[in-house]
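Participant: Give the three-dimensional model of this entry:
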Amino acid sequence: MSQQVETALNEKFRSAPIVPLIEASDPNVAVKTVNALQEGGLEVVEVVLRTDAALECMSAIIKETSGVIVGAGTVLNLDHAKSVTDRGAQFIVSPGLVDEVAQYCMQNDMTFFGGTMTAGEVQRAYALGLRSVKFFPAKLAGGVPMLKAFSSVFRDMRFMPTGGVSAENLSEFLALPSVIACGGSWLTPPSAIEAGNYAEITKLAREAIDIARTVR
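Facilitator: Purely as a prediction, here's the structure:
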């Protein structure tokens, strides 16, 4: 991990170990969404590359917000990794584990959460030199019981479960010492964004932080 970004992330995660996903096609909407999350206390976001305008949205967030750590998600290959790095992403998240992406990130001092869902993938990440990974899709891959099993074997590994995490099970994931943060899209519901109801997003962010404080 980049030491500077790792330190900043750890500082943010101490008070708010939650990473909302931003899926947007309009940079203006993306910025408003992040502003609403920040007002609710969340200052780490993952902009997922699931729209044609994702890179433009990420660039706008980086340019027009302050105090937010902005990462890129759904990074599928080396070209994606290079593109988001050029645009200023501070960390990279992938749904799976691709050696060349992991190696590129480590060589360029880029914080990277490669996706894992099996013991073999976690071991592969460990062998590559990674000590923090994404656990995805968290709910379908076995949820809290699977993470407990991984944590007993891979004692140095830390996990960011994403996929099926919600307000209902957030506390269960965050209660695990090996979980550094949880990622999720429940904080940025399309219905609220389409309606311009950014107050709802701020409310969800505050509720998530309240949940986190009950277990951390």
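Participant: from here on, contacts and neighbour counts on C-alpha atoms
Facilitator: Fine.
Participant: List the buried residues in stretch 44-62.
Facilitator: The neighbour-count check on stretch 44-62 (16 or more other CA atoms under 10 Å) flags 44-49, 54-62 as buried.
Participant: Run the chain-centre distance for that stretch.
Facilitator: In this view, stretch 44-62 has its centroid 13 Å away from the chain centroid, taken as CA atoms, centre = their mean, to the nearest Å.
Participant: Arg87: which of the buried residues of stretch 44-62 is nearest?
Facilitator: The closest of the buried residues of stretch 44-62 to Arg87 turns out to be Ser59 (CA to CA; 6.1 Å).
Participant: where's that closest one, which helix or strand?
Facilitator: helix 54-64 (DSSP states H and E).
Participant: Next, please give the residue ranges for the helices of the protein.
Facilitator: 3-15, 27-39, 54-64, 78-86, 99-107, 119-128, 143-153, 170-174, 190-194, 198-215 (DSSP state H).
Participant: Go through those and name the closest to Gly163.
Facilitator: Using CA to CA, the nearest of the helices of the chain to Gly163 is helix 143-153, at 9.5 Å.
Participant: In terms of secondary structure, what does the closest one contact?
Facilitator: Judged by 3 or more CA pairs under 8 Å, 6 or more residues apart in numbering; DSSP states H and E, the packing partners of helix 143-153 are helix 170-174.
Participant: Please identify the buried residues of the helix it packs on?
Facilitator: Buried residues in helix 170-174 (16+ other CA under 10 Å): 170-171, 173-174.
Participant: quick one: the residue lying farthest from the centre of the chain and Glu121, what's the gap?
Facilitator: Relative to the centre of the chain, and counting by CA atoms, centre = their mean, the farthest-placed residue is Ala195 at 24.7 Å. In this view, Ala195 and Glu121 are 40 Å apart by CA to CA, to the nearest Å.
Participant: Please apply the same query to Ala175.
Facilitator: Ala175 sits 23 Å away from Glu121, taking CA to CA as the criterion.
Participant: and for comparison, fold this next one:
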Amino acid sequence: MNYVSDFHRDRIRSVLAASQLMPVITIKHPDDAVPLCRALFEGGIRVMEITLRTEYGIEAIKQVREALPEAWVGAGTVTCVDQYRQAEMAGAQFVVTPGVTKALLDFALTSEAPLLPGISTASELLLGYGLGYREFKFFPAEVAGGPPALKAFEGPFPDAVFCPTGGVRRETARDYLALGNVLTVGGSWLTPGGVVAERDWPRITEIAEASLAALS
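Facilitator: This is a model prediction of the structure:
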């Protein structure tokens, strides 16, 4: 049986350690990807999760990888192996899924882009845990129990760490990061739809800076 390689685990740990906040980015216009991610980077964000929720996600990953080589750029909302392959070919440095399937977990073991699998229960966590995964996305964080649920995971899974995403707000991010098994927090509040639609990139930078400052 194959297990998660040290390379994959080191890569995911590097991603999670690079920034306390990981924006969940949905590109609705192809021209927005680079300036939006550049604005986030200028605000101190070093990790970009570009979701595949729209038709522009794959191309956005290519563009941002080229424009911001200093940032970690990954693919989010990956739900099947075909999407995983597309993200890998686009240059995604990591892949994030909202849930787990055996097909996704197995494919990731030999992929160039390591996986941050999404889980919301102990049973789902065990699917990845048995293959050597120790880094997980906790989704949807607020609905699935929030900080109390993550604290409860520490007992049976003391070596597992998480990136909670889903319903997390700037006001609650600090509560999650106070937990010993949380390395970073994901959220869409960093890219408000109205601000992005207006292409107010300086405002995006301000939101990123204020959100990071709120954690100190």
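Participant: Let me see the contact set for the closest residue in space to Leu204 of structure 1 that isn't next to it in sequence.
Facilitator: Closest residue in space to Leu204 of structure 1, ignoring its immediate chain neighbours: Leu187 at 5.7 Å, by CA to CA, 6 or more residues apart in numbering. Leu187 of structure 1 sits next to 20-21, 201, 204-205 when contact means CA atoms under 8 Å, 6 or more residues apart in numbering.
Participant: Farthest pair within these?
Facilitator: Within the contacts of Leu187 of structure 1, Leu21 and Leu204 form the most distant pair, 13.0 Å apart (CA to CA).
Participant: Looking at those two, which has the bigger crowd around it?
Facilitator: Neighbours per residue (other CA atoms under 10 Å) separate Leu21 of structure 1 from Leu204, with Leu21 holding more: 23 against 20.
Participant: Which residue in structure 2 occupies the aligned position of the more buried one?
Facilitator: Residue correspondence to structure 2 (TM-score structural alignment): Leu21 of structure 1 is matched to Val24.
Participant: now Glu43 of structure 1
Facilitator: Checking TM-score structural alignment: Glu43 of structure 1 goes with Arg46.
Participant: rewinding a little: per the alignment, the residue nearest to Leu204 of structure 1 corresponds to what in structure 2?
Facilitator: Per TM-score structural alignment, Leu187 of structure 1 is aligned with Leu190.
Participant: so how far is Ala173 of structure 2 from that match?
Facilitator: 12 Å.
Participant: show me what contacts the residue nearest to the spatial centre of structure 2?
Facilitator: Centroid-nearest residue in structure 2: Glu49, 5.0 Å away (criterion: CA atoms, centre = their mean). Contacts for Glu49 of structure 2 (CA under 8 Å, 6+ apart) come out as 22-25, 73-76, 96.
Participant: Tell me the most packed of these, by neighbour count.
Facilitator: Counting neighbours by other CA under 10 Å, the top entry in those is Ala75, with 31 neighbours.
Participant: which position in structure 1 aligns with it?
Facilitator: Here Ala75 of structure 2 is matched to Ala72 in structure 1, going by TM-score structural alignment.
Participant: Could you do Arg199 of structure 2 as well?
Facilitator: Aligned counterpart of Arg199 of structure 2 in structure 1: Gly196 (TM-score structural alignment).
Participant: surely Arg158 of structure 1 meets Leu130?
Facilitator: No: if you go by CA atoms under 8 Å, Arg158 of structure 1 and Leu130 don't touch, sitting 9.4 Å apart.
Participant: Now check structure 2 for the residue matching Ile61 of structure 1.
Facilitator: Aligned partner of Ile61 of structure 1 by TM-score structural alignment: Val64.
Participant: Likewise for Ala138 of structure 1?
Facilitator: Matched by TM-score structural alignment, Ala138 of structure 1 corresponds to Ala141 in structure 2.
Participant: For its match, which residues are in contact?
Facilitator: Contacts for Ala141 of structure 2 (CA under 8 Å, 6+ apart) come out as 120, 164-168.
Participant: and the residues you listed, which two are the farthest apart?
Facilitator: Greatest spacing in the contacts of Ala141 of structure 2, by CA to CA: Ser120 and Val168 (14.4 Å).
Participant: of all the buried residues of stretch 44-62 of structure 1, which two lie farthest apart?
Facilitator: Comparing all pairs in the buried residues of stretch 44-62 of structure 1 by CA to CA, the longest separation belongs to Val44 and Glu56, at 17.9 Å.
Participant: hmm, back to that, quick check: the match of Ala75 of structure 2 vs Glu168 of structure 1, distance?
Facilitator: Taking CA to CA, one finds Ala72 of structure 1 at 26 Å from Glu168 of structure 1.
Participant: now Lys203 of structure 1
Facilitator: Using CA to CA, one gets 15 Å for the distance from Lys203 of structure 1 to Glu168 of structure 1.
Participant: So for the two, which sits in the more crowded spot?
Facilitator: Lys203 (16 against 9).
Participant: residues in contact with the closest residue to Trp72 of structure 2 other than its chain neighbours?
Facilitator: Spatial nearest neighbour of Trp72 of structure 2, excluding adjacent residues (CA to CA, 6+ apart): Val47 at 4.6 Å. Going by CA under 8 Å, 6+ apart, Val47 of structure 2 touches 15, 18-19, 21-23, 71-74.
Participant: circling back to that earlier point, can you redo the contacts of Glu49 of structure 2 as a markdown table with distance to Lys151 of structure 2?
Facilitator: Shown next, in a markdown table, are these (distance: CA to CA, whole Å):
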| residue | distance to Lys151 of structure 2 |
| --- | --- |
| Met22 | 21 |
| Pro23 | 23 |
| Val24 | 23 |
| Ile25 | 27 |
| Val73 | 28 |
| Gly74 | 27 |
| Ala75 | 27 |
| Gly76 | 25 |
| Val96 | 22 |
